[in-house]
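Novice: the following block contains a protein sequence and its predicted model.
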Amino acid sequence: MKKSLFPLTMGGFGIGMTEFVMMGILPDIANSLNISIPVAGHLISAYALGVVLGAPILVGIAGNYPPKKILLGLMAMFTFCNALSSFAPNYEIMMITRLLSGLPHGAFFGVGAVVASRLAGRGKEAQAISMMFAGLTIANIIGVPLGTYIGHTMSWRITFLIIAVVGLITMGGIYKLLPEMPVVGESNIRKDLKLFSYAEPWLILGITAIGTGGLFAWFSYIAPLLTEVAGFQSSQITYILVLAGVGMAVGNLLSGWVADRISPIKATALFLALMVVCLLVVYVVSPFKIPLLIMTFMTGAISFSLGAPIQILMIRASNGSDMLASSVSQAGFNIGNALGAYLGGLPIAAGLGYASPQWVGAIMAFAGCLLAIAVYYRQRSVKHYELIAE
């Protein structure tokens, strides 16, 4: 890995930790702030809302600044807001700090993806972007279990202070290791918003929100699936989540290699089709411990294989608004998070059991796959007409 990509990986680690550790320390926060767990769950929604709002707004505001300065500013905001979360005296202040902590998430990954693609060698753009997303997967292997353990045994406030320290380290890495890059073209909100006048970015956003919703329909309810259906002990869940995290890391690295060789749109369609298969197999083997462990690893690997190719797709469809487009795709992932969790919960509420969200996830992944196929044929048609014009 190029050392210049290290700050992007470190930033991905910090962002992944603050996003996913909430699921592990939610009971501790609820108890400390004297609220119920369902009410504490709104803190997760507040962060996701911050991602959706912050991605286009912050990139639109900062678009005319050099990428290095934008990343420094975003990580400074991330660090400050997570530090504030550690001192939040009540639920209302915590809601505000979680919303603010989510604002730089999408913008950092969006700008970081553009920077990584510029730093990459020719034909290796997806691999470079996957190194940034590797931070997310490492967070699920190391950061989230560690933060959860500290939250349980010491204080959840210390967990957020550690996240703030990761932010400071990332800022130092950006300052020292990331090269200066010129602003490409002149950016303004009116020009960048023309991105949404084209069909392809909307189709890719649909792939992201609907297709990746399949991942979250599975992952949101993995704990009750493991305990209530497969019969694992609750004390074993942390270790199984680490297994899923290792799968995510492997899949993320594989995705960049595949996308650079068969094209991002083919890789996206392939991985979504494989996700359909994985989720259906999870449903079938869910009562059996060993097969379910194998599929937990496999499903984690396939689900995180979508990040790099989708980012490349959106950048190439941006018509010059690459930072905004890349950031908007991160908002799409968080819409997928909300959709997958909500729709996956409906069959459980209807009494169909904790394995039933796999069917919802498979349907969402299949719909995303169909959209990817539509984009593939649309791109082929455009290339065909371009050849005729020449």
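Specialist: Great, that's in hand. Computed from a predicted structure; not experimentally measured.
Novice: could you use CA atoms for every contact and neighbour count after this?
Specialist: Fine.
Novice: how far is the longest helix seen in the chain from where the chain is centred?
Specialist: If you go by DSSP state H, the chain has its longest helix at helix 357-389. Relative to its chain's centre, helix 357-389 lies at 21 Å (CA atoms, centre = their mean, to the nearest Å).
Novice: residues near Leu99, how many?
Specialist: Neighbourhood size, Leu99 [other CA atoms under 10 Å]: 22.
Novice: my read: it touches Gly54, true?
Specialist: No. Using CA atoms under 8 Å, Leu99 is not in contact with Gly54; the gap is 9.4 Å.
Novice: correct me if wrong: Arg316 contacts Ala325.
Specialist: No. Assessed by CA under 8 Å, Arg316 is found out of contact with Ala325, at 9.0 Å.
Novice: ok, these two, which is more surrounded?
Specialist: More crowded of Arg316 and Ala325, by other CA under 10 Å: Ala325, with 32 against 17.
Novice: residues contacting the more buried one?
Specialist: Neighbouring residues of Ala325 by CA atoms under 8 Å, 6 or more residues apart in numbering: Gly110, Leu195, Pro201, Met314, Ile315, Ala317, Ser318.
Novice: go again with 10 Å.
Specialist: Applying CA atoms under 10 Å, 6 or more residues apart in numbering, we find Ala325 in contact with 55-56, 59, 107, 110-111, 114, 192-193, 195-196, 201, 205, 311, 313-319, 331.
Novice: what about Gly307, distance to Ile265?
Specialist: Per CA to CA, to the nearest Å, Gly307 is found 12 Å from Ile265.
Novice: no, scratch that, I was asking about Gly206
Specialist: With distances taken as CA to CA, Gly206 is found 13 Å from Ile265.
Novice: ok, second structure coming up, stack it against the first:
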Amino acid sequence: MNRLLILALGMFSIGTASFVMAGLLPEMAASFNISVGDAASMIAAFAVAYALMLPIAATLMVNLPYKPILVVGMSILAVGHVVSALAPNLEAAIAGRALGGLGGALFMPIAGAAATAIVAQEHWGRSLAIITAGLSASTAIGAPVGIALSTSFGDWRLGMWLVAALAGAAAIGLGTLLAPIPKPDAKRMVGDLLASVAKPAVLGVLGTTLFLMIGSYIVHTYASVILMPATNGRGETLALLMAAWGVAATIGTFTAGRLTDRWGARPIIVGGLMVLSLNFLLLPVLTYSPFISVLPLAVWGGIAWSCLVPLQHQLVKAAPSSASIVLGLNTSAIYLGVSLSASIGKHVSQTFGSEYLSMVAAGFTILALGVYGRIQRIESRSSGKTTYC
């Protein structure tokens, strides 16, 4: 358990780095005398470096010992954010964030592979849930604390120092407290690894993850607009509602791990996507007051994040010898979905109106359900079993 908690701290650091910057853009723009749009390059720098380097790093380092990679990844994440915190201009700050993204790319897929390597297969769900909870908890605790700290003192750099401190603590913990982690002994050729990634089961899960995250983060990115009837433009009300979303996401992640180990991944994914799609369709009529809005937000946070655990479980089960690679690709799918959600939501809002955002989000989660069901039918036919999803 202690080893999993240290890995979860690393995930918490990455999540805080990913989500904290969105709340610091006005302060950063003012400090560099630039527009908020230019300051948003700080978000893109981390996400792009992270998403592009993650599958490459996972492939190149698949035959290396896990522990040194984990320590180096967290160390680079810390150093990158120290660079950003000390940056005299936007270019240096962006370079630091990109370096931090590289560190996160080294850490995350290896952390997922390590989490399944240190427990028996029947506990994979709970193991993955614990480290994924570190990521979801960052939305409820890490990022809000970083934003509150920075805005209270009027200095966006404090958010960068917070990430550096978290990553530094994780690196020290990994280096001093983490015992060597078992990994497959056989050397694996890159060609064989990539062939295992091309399995329909793997590609289907990656597609499901992509569409799930597009749908979920259309709502997240434009939450201030979608929840306007409930918040009346009050930032503190929005912050409380999104904190409720983050708490539900963390609880959902933990719960999904146990349910996946008990019932398997398929019913959790299918049921979750059905409920999430219905929730998004009903969102416009359930957000007329802050009290009522807590319910659909809790369902959204809990279900969306809970689906990620069984999806990861299926990836590792489908390609156990390539766990770090498929989990890396899955994380890239997550970040690609988050990135695409902003542009898709902008187009929908400008073309049709913001009242259609949650309906489009539901369309993407329904599409995720369709992709998952299709792949499951293909897999079932190949194994001679029958499925109804």
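Specialist: That came in fine, so what should we check first? Keep in mind that this is a model prediction, so the values were computed, not measured.
Novice: now for Leu227 of structure 2: what does it line up with in structure 1?
Specialist: Matched across to structure 1, Leu227 of structure 2 falls on Leu226, judged by TM-score structural alignment.
Novice: same deal with Leu276 of structure 2?
Specialist: When structure 1 is aligned by TM-score structural alignment, Leu276 of structure 2 is paired with Met275.
Novice: for the residue lying closest to its match once chain neighbours are set aside, which residues are in contact?
Specialist: Using CA to CA, 6 or more residues apart in numbering and skipping residues adjacent in sequence, the residue nearest Met275 of structure 1 is Ile302, 6.1 Å away. Neighbouring residues of Ile302 of structure 1 by CA under 10 Å, 6+ apart: 215, 247-248, 250-252, 254-255, 270-276, 278.
Novice: quick one: residues contacting the match of Leu227 of structure 2.
Specialist: 232-234, 236-237, 240, 286-289, 292-293, 296, 354-355.
Novice: run the angle between the helix or strand hosting the match of Leu276 of structure 2 and helix 357-389 for me.
Specialist: Met275 of structure 1 belongs to helix 264-285 when assigned by DSSP states H and E. With axes from the mean of the first three to the mean of the last three CA atoms, to 10 degrees as the basis, helix 264-285 of structure 1 and helix 357-389 are set at 160 degrees to each other.
Novice: the following helix or strand past helix 264-285 of structure 1 vs structure 2, average distance?
Specialist: With elements assigned by DSSP H and E, the helix or strand that comes after helix 264-285 of structure 1 is helix 289-303. Average distance, helix 289-303 of structure 1 versus aligned residues of structure 2 after superposition (mean CA distance after the TM-score superposition for structure 1): 1.5 Å.
Novice: in helix 289-303 of structure 1, what counts as buried?
Specialist: For helix 289-303 of structure 1, the neighbour count (16 or more other CA atoms under 10 Å) marks Leu292, Leu293, Met295, Thr296, Phe297, Met298, Thr299, Gly300, Ala301, Ile302, Ser303 as buried.
Novice: ditto for stretch 118-131 of structure 1
Specialist: In terms of neighbour count (16+ other CA under 10 Å), stretch 118-131 of structure 1 has its buried residues at Leu119, Ala120, Lys124, Glu125, Ala126, Gln127, Ala128, Ile129, Ser130, Met131.
Novice: what's the nearest residue to the last one if we skip its chain neighbours?
Specialist: So that's Met131 of structure 1. Excluding its sequence neighbours, the residue lying closest to Met131 of structure 1 (CA to CA, 6+ apart) is Thr9, at 6.2 Å.
Novice: quick one: the one you found from Gly247 of structure 1, how far?
Specialist: Counting by CA to CA, the gap from Thr9 of structure 1 to Gly247 of structure 1 is 17 Å.
Novice: swap in Ala209 of structure 1?
Specialist: To Gly247 of structure 1, Ala209 of structure 1 is 22 Å away according to CA to CA.
Novice: again with Ala365 of structure 1
Specialist: 18 Å.
Novice: the two - which one has more neighbours?
Specialist: Ala365 (32 against 25).
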